[in-house]
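**Q** Structure here, sequence nowhere to be found:
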C-alpha cells in the first residue's frame, strides 16, 4: 500500500531536428506534460502525457487539456486516500474520468516507476521480465521532408531496418507518386511502411495500395478511418500488403472488434493511446490470442515515455519493431541520461523503475510559461 502526497505537472516544448508532417498536421516542436508523483514516503515517480505534436488533432487530447484534467481531477483522486497498488489507482482514475486515456497513462506510468524504485527493479520485471534487451527502431520520414533520400540513406547506414513514409497530401495520387519515387532509395531488405493516418477512403486504398505493394511497400498503417473495420478487412484481403491498425485499436474492446473482423495483420500498440502500460499489455495479449502481430507504437515521447514503452515492449514474446524515435528526432531531452540507440536498435533501460532521472535544469529550460 502507498499514499500519494502530491502531483506536479509541467508542460514542456522541445525542439525537433526538422519539421515533421503527418496526416493531421505539421510538427515543428514536440510538447508533452512531464508528471511527478510524490509519495508520502518520499519516493517520486516520473510519467509523461504526450500526443504527436502536443495538440488534439490526432488523439483528441492536448497538452493543455491533459494538464488541466490531471491537476483538477485525476491528481486529487490519487491523493484522496492510500491505495493498495497500481490496479487500485487505475480504478480510481477511471471513476474520476470516463475517458482521458493519454492523461491517465502518464499517472499510471509514474506509479509503475514508484513501484519499481521501491522494489529496486526495472518496470520490465513487474511485467514478467525482458525477453529482449533491444528493440529494432523504425525511422519515420515526414510527408514533406526535404532531402528525404539523403535522410533515408543516413538512417539505413545507422542501422535502421524499417522506414515509414507519412502520407499527408490532399490527393492520394500525390502521396503515392512521392513514395514510388523515394522507394528507389530504399534497400530491398528494409521493411517499408506507409501511414495515411486513416485519411484515405476505400476507393483510394483499393487503387493505390496494390501499386505500392508491387513497388515494395510491406505494410499499410491505418489506411482507412478507425471506424471502418469492415473496409480494413476488405483492403487487407486485396491490397497485397499487411495492414496495421493504429487509431482503430485504443482499447482491449477495440482489439477484440478488430480481431473478430480480421481487419489487421498487426496492431500498433501505444502506451498513451491505450491509457497506460497495463492496458497496452492487455491489447497485446488479445493480439497474440488472435494470431495478430504486435508492433511497438510511439507518440514522439521524451526518454521518460520512451523508456516506459520500451520496457513493456521488451517483455513481449514477439515484437515487429517499434517507432520509439522521439529522443532521436528531438534535439534535447528532459532527463540526465537519455535512452540510447545502437545500430538502429533502442537499448532498453535497466535501472530501477523507468531507469531514467529527471534533469531539473532541462525541465526549467523547456517549461512553458
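**A** On my side now, so go ahead. Given the structure is predicted, the values throughout are model-derived calculations rather than measurements.

**Q** use CA for all of it now, contacts and neighbours both
**A** Fine.

**Q** Next, the distance between the ends of stretch 218-236.
**A** Its first and final residues considered, stretch 218-236 spans 12 Å by C-alpha to C-alpha, to the nearest Å.

**Q** ok, residues contacting it?
**A** Stretch 218-236 is touched from outside by 191-202, 205-206, 209, 241-249, 258, 261-265, with contacts defined as C-alpha atoms under 8 Å, 6 or more residues apart in numbering.

**Q** Where does residue 14 sit, in terms of helix or strand?
**A** strand 4-22 (DSSP states H and E).

**Q** What is that strand packed up against?
**A** Contacts defined by 3 or more C-alpha pairs under 8 Å, 6 or more residues apart in numbering; DSSP states H and E place strand 4-22 against strand 25-39, helix 63-69, helix 75-79, helix 326-329, helix 360-366.

**Q** just those: most buried one?
**A** Ranked by mean neighbour count under mean count of other C-alpha atoms under 10 Å, the helices and strands packed on strand 4-22 are led by strand 25-39, which reaches a mean of 22.

**Q** Next, the angle strand 4-22 makes with that strand.
**A** 170 degrees (axes from the mean of the first three to the mean of the last three C-alpha atoms, to 10 degrees).

**Q** Which secondary structure elements does strand 25-39 sit against?
**A** strand 4-22, strand 44-50, helix 63-69, helix 101-119.

**Q** Quick one: distance of that strand to the chain centre.
**A** Relative to its parent chain, strand 25-39 has a centroid offset of 13 Å by C-alpha atoms, centre = their mean, to the nearest Å.

**Q** and the closest residue to residue 277 other than its chain neighbours, how many neighbours does it have?
**A** Closest residue in space to residue 277, ignoring its immediate chain neighbours: residue 271 at 5.6 Å, by C-alpha to C-alpha, 6 or more residues apart in numbering. Using other C-alpha atoms under 10 Å, the number of residues around residue 271 comes to 31.

**Q** here's the one I want to compare it with:
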C-alpha cells in the first residue's frame, strides 16, 4: 500500500530542510517502507502463554537521499500489520524530509505525536523502536563501523545462554534431550520454561532437568507471568533447591509489589523486562528492588536510544543486565557490553530468524562473535523477503 505525503501530517508539519550542505542533503529521509516476514519454525513450540508455528519479523526500511537504507526490525507472535500501520500512517509523514542523523530529536518528536496518548507502551512504542533501530543502523553505516563499535563496545566475544531447548510443550524427556544437544555444542547456560496449570508439574520438571544436566550447567526458569503470587512463593524453595540462576517473569509483568515481595524473601534472583516498555517502568522496578536481573528488549523499548538509558540505569544499580531477545539477538549482539557494569555481559540466543538477514549471527561454543560489517546487522536478505513476506502487510511513503 502506498501513502501520499500530505503537507500536514495530523497537524504536525514535517521539518523543512533549508540551507543544507551537500553532505547534509544526503542524510535527508526520502522514503519509508514497511513489510513483515513470517519465518516458519522447525517444530511447533509453546510457553505458558503462547503456541508458535512461526516467528514474525516486522521490518521498516528508511532510505536517504544518498541511497543508503537503514533497516529496523521487531519480533512478534501476531499483529505485525499494526506496527506497520503506525509507521505508515503516523511516523512516515513526520520522517520524510527530516534528517536521519537527528536520532534523539526524531525519537522525541515521534514519541510526542498524538499517538502518545494511545501508546506509551505496546504497538505504538514498538513501532518507534523499529524506526530508532533503522536510524542507528544508518548512523553506523555512515561511520563505516558495526554499531557496537560506534557505541564504544569492546571486540571481545559475548557469552550467550540458549532458550531453544526448554519449551513447555515438550516432555521432560524431550527437554532433557534438547538441552543435552545444546550442552554438547558448547552452551554452559540454558533456560527452561515453566508455568504448568499444576505447580507440582513445574517442580518435577525443574528437579528432573537439574538432575540430568548436572551441577556445572547454569539453568534459568521462565514462567512467562503465569503464576500468581502464592504459586510463585511455593516454587521459590524448589527453584533454590535446584540451583536455578533466576526465575523470569514469575507473576504478572505489571505487578511491581509481587515482584518486590518475591525478591525480598527468595534466594533466587527475579528477572523481568521483556514486558516493560519504558525506562520509567524499569526505573520503578529497580528503585523498589523488585528485580535483580534486568532484561530490556530493544524491540519492546523504543529502540537503541531507550535501551541504552535502561542499561545505564541497571549498571548504576549494580544489577545484572541480560537483554531479552525479541530480535533473536540480531541487534542485541551489538548492544551487550557497551555500558560500564560490574557483571560480564550475557545474551539470550534463539536461532529462529538467522536466515532472514544478510549478516547472520556467529556463535561458537556458546560465545557470540562481534559483527564486522558496518551497521546494526538488520539488513534483510532479499531471498528471505521473497520466501516469507506476508501479503497485504506494510506500505511505502516517499517524496521521490
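**A** Thanks, I have the structure now. Remember, it's a predicted structure, so these values are computed and weren't measured experimentally.

**Q** closest one to residue 301 of structure 1 among the helices and strands packed on strand 25-39 of structure 1?
**A** strand 44-50 (6.5 Å; C-alpha to C-alpha).

**Q** what stretch of structure 2 does stretch 64-72 of structure 1 fall on?
**A** Using TM-score structural alignment, stretch 64-72 of structure 1 lines up with residues 81-89 of structure 2.

**Q** contacting residues around the equivalent of residue 143 of structure 2 over in structure 1?
**A** Alignment note: residue 143 of structure 2 maps to residue 119 in structure 1; criterion TM-score structural alignment. Residues in contact with residue 119 of structure 1 (C-alpha under 8 Å, 6+ apart) are residue 352.

**Q** Just give me the match in structure 2 for residue 220 of structure 1.
**A** So, by TM-score structural alignment, residue 220 of structure 1 is matched to residue 247.

**Q** okay, now its match: neighbour count?
**A** 28.

**Q** Make sure it is indeed in a strand.
**A** Yes. Using DSSP: H, G, I helix; E, B strand; the rest coil, the assignment for residue 247 of structure 2 is a strand.

**Q** Tell me the spacing between it and residue 326 of structure 2.
**A** 18 Å.

**Q** Check residue 37 of structure 2 too.
**A** For residue 37 of structure 2 relative to residue 326 of structure 2 (C-alpha to C-alpha), the value is 14 Å.

**Q** How about residue 364 of structure 2?
**A** 21 Å.

**Q** So between the two, which is more surrounded?
**A** Legend: neighbour count by other C-alpha under 10 Å for residue 364 of structure 2 and residue 326, higher for residue 326 (25 against 13).

**Q** quick one: contacts for that one?
**A** So residue 326 of structure 2 contacts 74-76, 297-300 (C-alpha under 8 Å, 6+ apart).

**Q** now residue 283 of structure 1
**A** Contacts of residue 283 of structure 1 (C-alpha under 8 Å, 6+ apart): 251-252, 255, 269.

**Q** what's the answer for residue 373 of structure 2, then?
**A** Contact analysis of residue 373 of structure 2 by C-alpha under 8 Å, 6+ apart lists 145-146, 359.

**Q** Pick out whichever of the residues you listed sits closest to residue 57 of structure 2.
**A** Among these, and counting by C-alpha to C-alpha, the member closest to residue 57 of structure 2 is residue 359, at 15.5 Å.

**Q** Surely the closest one forms part of a strand?
**A** No. Counting by three-state DSSP, residue 359 of structure 2 is not part of a strand but coil.

**Q** what about it, how many neighbours?
**A** If we define neighbours as other C-alpha under 10 Å, then residue 359 of structure 2 has 18 of them.

**Q** What of residue 91 of structure 2?
**A** 25.

**Q** wait, what's in contact with it?
**A** Counted by C-alpha under 8 Å, 6+ apart, residue 91 of structure 2 has contacts residue 110.

**Q** and of the helices and strands packed on strand 25-39 of structure 1, who's closest to residue 77 of structure 1?
**A** Closest among these, using C-alpha to C-alpha: strand 4-22, at 9.7 Å.

**Q** what's the average per-residue distance for that closest one once overlaid on structure 2?
**A** With mean C-alpha distance after the TM-score superposition for structure 1, strand 4-22 of structure 1 departs from structure 2 by a mean of 1.3 Å once superposed.

**Q** Could you give the residue range in structure 2 aligned to that strand?
**A** With TM-score structural alignment as the criterion, strand 4-22 of structure 1 aligns to 29-47.

**Q** quick one: that stretch to chain centroid distance?
**A** 13 Å.

**Q** Could you do stretch 183-197 of structure 2 as well?
**A** 19 Å.

**Q** can you give me the helices in structure 2?
**A** Secondary structure of structure 2 (DSSP state H): helices at 22-26, 80-86, 92-95, 103-111, 123-143, 147-150, 172-184, 199-213, 229-241, 256-265, 279-287, 303-316, 332-335, 382-388.
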